[in-house]
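A.B. asks: below are the sequence and a predicted model for it; my questions follow.
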Amino acid sequence: MKNTSAYDSLHTDRYKSVVQRRDLQTLYTEASQASKQGVLQGLGPLEHVFTLFLEHEQRLDPLSTDELLALFDRCSDPEKSAYELRDVLHQLAPGNGRIGHQQVSILTNHLRQRVATFLRQNHYPFQQLLPHDHVFGSGGDFCKTIHASTAAAILAAPFIKICKTGTTNVTSYHGSAQAMLEFGYATRTLSVTQLNSELEQFGFAFLPLSALGFPYSQALKEARGMLWDEAREQLVSRCAIGAPDWQATMQNTAIPMDIFKIVSPNAQVLHPQHHTTGVCHAHMLPYVLSLYLHLNSQGFIVYSYDGIDEFATASSNLDPHNHNNLLIWVRANDIVITECSPEDLGFPRAPLSAIAEEEDLSATNDELKQIITGHMRGAKRDFLVANAALLLVAAEYAPVAHTDPIEQIRMAARLIEAKIDSGQAGENFYHLLEAHNHR
């Protein structure tokens, strides 16, 4: 049963601040340390991670652009083994002494150009794609939660247009490309006409990144899995996942970062109007935020303190006063930074096990179908609804004229729930599948 009085009954002492985009940009320039210190003090929960980031940037001995691009392109070499590519990933890991935010921007530009060339050579007129929004988690939840970004996009589609991109699994049991295929949504050809038709009629379309010319091979997947295993081992050697000290361990343990979890989700090659993403580790945030500024993006960046790359309605800390999520709302002129708990949105807090991913893809999709069609309630539905609500607010589909982003998300969640309970969310999705498969 949803706890609708939680928002009013709890103390609302969660952190919230508003930073001007131009001020935050100072942290990525050669401005004086005094100027940067003034900005840092306004970042609240981000101050610690940005302090570490700036210390790294000061010590940076960057790779040359030629070295950088050669390493990145090596990830597409079919002759390289997974072990060789794991070493390449270590060399490309942000925070390793050689890769800073400028290198991340260079690689993003390089990937965007590669995809643009691929689309042009294959005569795909993606500049004709309808205006749309985009959501893509970084993947790699250390708690292995149910895949949320695609389901959230499906639930938001009756309200806004979302062209979702995704991949097969790298560090989870399965990825969005596999989930969509299991649903019956098979991408046979890249047709802008078909994508536009689906966006216009149903508000949703899907494309795997592999169909857009992204670097993606079995060896690279295995190498990225090895890197994630290393990161996970560093964490679990200090604390069991979900134990009382788990959030503190996540905050205080540095891990090797996967460049593809930063660049690929945020390259935004189809030029969405708004882009929402998540990260599974706080140290990724300065680099992802730098890309929002670099590409002049708007939307949300989400981080759950339990190491989940979505807004989590479950937590290792069951105290309702524990704000277990960090939201960064990047707007046209400013950036809102706020903490948030499930209770703030009117949801009861669940244990992490309640939103765990199923290893069996068909079982996972059965649950998603039950949620989308309104036949299943509980923690997993709350999890998906909360993340769908973020997409509505990111798209400026404002259910209420309210200055508090949490109140906007809370009201958006009620709109999503009403659409599910009326049967319209399920009807929209199944009509989409029917139309897609009869073309």
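C.D. replies: Structure's in. What do you need? Predicted model, so just to flag it, every value in this text is computed and none were measured. Numbers count the residues shown, from 1 in each chain.
A.B. asks: only C-alpha atoms from now on, for both contacts and neighbour counts.
C.D. replies: Will do.
A.B. asks: burial of the nearest residue to Asn325 once chain neighbours are set aside, as a residue count?
C.D. replies: Distances taken as CA to CA, 6 or more residues apart in numbering put Ser304 closest to Asn325, at 4.3 Å, once the chain neighbours are dropped. Neighbour count for Ser304, taken as other CA atoms under 10 Å: 28.
A.B. asks: can you check Gln91 too?
C.D. replies: Look at Gln91: counted by other CA under 10 Å, it has 18 neighbours.
A.B. asks: okay, now the one to match up with it:
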Amino acid sequence: MGSSIQLPAYGHRLQVRLQKGDLYRLFTSLEDAKHEEAILRQLGPLRETFASFLGHERELDPPDNAALARYFDACSDPEQGSQELLEILRLLSPGNGHIGRNQVNFLADHLRTRVEHFLQSKQQDLSLLHTHDHVFGSGGDFCKTIHASTAAAIVAAPLVKICKTGTTNVTSYHGSAQAMETFGYRHPHLSIPTLNQELDSNGFTFIPLSALNFPYSQALKEAREALWHEAMKQLTQRCNVGDPNWQETLRTTPLTLDIFKIVSPNAQVLRPAHHSTGVCSLAMLPYVLSLYLHLESEGIIVHCYDGIDELSNASSVSDPQQPINLLIQVTRDEVIFEECSPEDIGLTRAQLADIREEVDLAATQSDIWHILSGEEQGPRRDFIVANAALLLVANQGIIPPQDNLHIQLREAIARINAVIDSHQVADNFTQLLNAHQQQYTQQQKQL
């Protein structure tokens, strides 16, 4: 299907395949200048991002692991105030001279252990969870966009089993956990058999991170929101969102990174077969990629140069030859870097305002239903469809492999549009919600 489509001239795009071992050596052999230069040369427009990361790694003065664990666990302490937690977030910010790749990896392992112990205390055996793929947007878009990762997982569910995890809002108007509750989907308690039943019957299940004992107190939420507003102030002092210099401003403005945008989405505590995530800042990328290598993960990382942690069809840049998205696919042996534009994957380039998040949660729910049912055409549907297609490509077993990721995405987009227009998506999600509501009612009677 994809090969029959006339592709636009691909132009000067980053397209490079690196062996995992070579990339791991880049991260760990910090004194091997010859190898470093060879890899950085291949990374083209990402050279500066990775060179800066490696420079930070060489100059690290890290705390010991016991102190790291104390700082991280303090974020779960209900006695901590938002101002105290804001200072802890600064201490735990990757690239601050103290927190680097090894510290990020340690905190991911620490969180995985915490969740495993928590589930054991609830008599839930994680090893019994059925094989699934996972998606989690890191959040914190610098252009507030509609919820793509949750809707994309629902749309892709007829084709691939997806476990979606999410939270209440931190910097968006509302989070995926709130959106799912508005749909009538909620778990009074975590049940691996219930999750398996939903995965097997409908290809989709959702777990709020609160059900996994993640650190998400109101005070921590306020502290993280304050950190995001500081970043936005730094950016908008130099350039307004969406102005012609917006992408360059995002690339060149040093920001304090939120450790919870890196560790929490990518610790992959439920051990998925494939993991898809996004980063809203390029500076986050080396740390997230290091987690994929550390955890031996497979999947996709995506970044839109307009500061969006999703695959975007909208941009501040109107030139159709200009790539706006960065895709990184991590396979068993390789890491593939590729840039693409909306036109490369068969979509019409839109404006950022066309995919803006709704303030009203009920309006968001209505918009998503119109997309799921096939009633809506246009930029918002394209945005959701593109990110659902990304999940098919990340799975590596649904779309035939091609030399280029953008060709695979074209075929995946056609598959996704077909399942929407055939009403499979709406029927599947309606069936899931009905079954879930019956299960929820029964559980409530037993409590």
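C.D. replies: Perfect, I can see it now. No experiment lies behind these values; they were computed from the predicted model shown.
A.B. asks: would you pull the TM-score for this pair?
C.D. replies: TM-score for the superposed chains, counting by TM-score structural alignment, normalised by the length of structure 1: 0.97, backed by 436 aligned residues with a CA RMSD of 1.3 Å.
A.B. asks: hmm, Ser316 and the residue nearest to Asn325 of structure 1 touching each other?
C.D. replies: No: between Ser304 of structure 1 and Ser316 there is no contact under CA atoms under 8 Å: 10.6 Å.
A.B. asks: Asp367 of structure 2 maps to what in structure 1?
C.D. replies: Using TM-score structural alignment, the partner of Asp367 of structure 2 in structure 1 is Glu367.
A.B. asks: so how far is the one helix or strand its match maps to from its chain's centroid?
C.D. replies: Assessed by DSSP states H and E, Glu367 of structure 1 sits inside helix 361-372. Between the centre of helix 361-372 of structure 1 and the centre of its host chain there is 21 Å, according to CA atoms, centre = their mean, to the nearest Å.
A.B. asks: what of stretch 238-250 of structure 2?
C.D. replies: Between the centre of stretch 238-250 of structure 2 and the centre of its chain there are 22 Å (CA atoms, centre = their mean).
A.B. asks: which part of structure 1 matches it?
C.D. replies: Stretch 238-250 of structure 2 maps onto residues 238-250 of structure 1, going by TM-score structural alignment.
A.B. asks: pull out the buried residues from that stretch.
C.D. replies: Neighbour counts over stretch 238-250 of structure 1 (16 or more other CA atoms under 10 Å) mark Cys239, Ile241, Gly242, Trp246, Gln247, Thr249, Met250 as buried.
A.B. asks: same question, stretch 8-23 of structure 1
C.D. replies: For stretch 8-23 of structure 1, burial by neighbour count (16+ other CA under 10 Å) applies to Lys16, Val19, Arg21, Asp23.
A.B. asks: what distance do you get for the residue nearest to the second one when sequence neighbours are not counted to Glu310 of structure 1?
C.D. replies: So that's Val19 of structure 1. Distance criterion CA to CA, 6+ apart; nearest residue to Val19 of structure 1, sequence neighbours excluded, is Ile335 at 5.1 Å. In this view, Ile335 of structure 1 and Glu310 of structure 1 are 18 Å apart by CA to CA, to the nearest Å.
A.B. asks: and the two? Which one has more around it.
C.D. replies: Set Ile335 of structure 1 next to Glu310 and count neighbours by other CA under 10 Å: Glu310 wins out with 32 against 21.
A.B. asks: quick one: which two of the buried residues of stretch 8-23 of structure 1 are the most distant?
C.D. replies: Maximum pairwise distance among the buried residues of stretch 8-23 of structure 1 (CA to CA): 16.5 Å, between Lys16 and Asp23.
A.B. asks: which residues in the stretch 1-150 of structure 1 form helices?
C.D. replies: Applying DSSP state H, counting those that start in this stretch to the stretch 1-150 of structure 1 gives helices spanning 6-9, 21-25, 33-40, 47-59, 65-74, 82-91, 101-121, 149-156.
A.B. asks: the last one against structure 2, how far on average?
C.D. replies: Put plainly, it is helix 149-156 of structure 1. Overlaying structure 2 shows helix 149-156 of structure 1 at a mean distance of 0.5 Å from the equivalent residues (mean CA distance after the TM-score superposition for structure 1).
A.B. asks: after that helix, next one along is what?
C.D. replies: Where DSSP H and E defines the elements, the next helix or strand beyond helix 149-156 of structure 1 is strand 162-166.
A.B. asks: any idea how far the following helix or strand past that next one is from the middle of the chain?
C.D. replies: Remark: after strand 162-166 of structure 1, the chain's next helix or strand is helix 176-183, criterion DSSP H and E. Using CA atoms, centre = their mean, the distance from the centre of helix 176-183 of structure 1 to the centre of the chain it belongs to is 18 Å.
A.B. asks: check stretch 232-242 of structure 2 too.
C.D. replies: When distances are taken as CA atoms, centre = their mean, stretch 232-242 of structure 2 is centred 23 Å away from the chain's centroid.
A.B. asks: and stretch 394-412 of structure 2, by the same measure?
C.D. replies: Worked out by CA atoms, centre = their mean, stretch 394-412 of structure 2 lies 19 Å from the chain centre.
A.B. asks: the closest residue to Gln19 of structure 2 other than its chain neighbours: what's it in contact with?
C.D. replies: Excluding the flanking residues, the one nearest Gln19 of structure 2 by CA to CA, 6+ apart is Glu334, at 4.6 Å. When contacts are counted by CA atoms under 8 Å, 6 or more residues apart in numbering, Glu334 of structure 2 touches Arg17, Leu18, Gln19, Lys20.
A.B. asks: could you export those residues to CSV, including columns for distance to Glu375 of structure 2?
C.D. replies: Formatted as CSV, those follow (distance: CA to CA, whole Å):
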residue, distance to Glu375 of structure 2
Arg17, 39
Leu18, 42
Gln19, 44
Lys20, 43
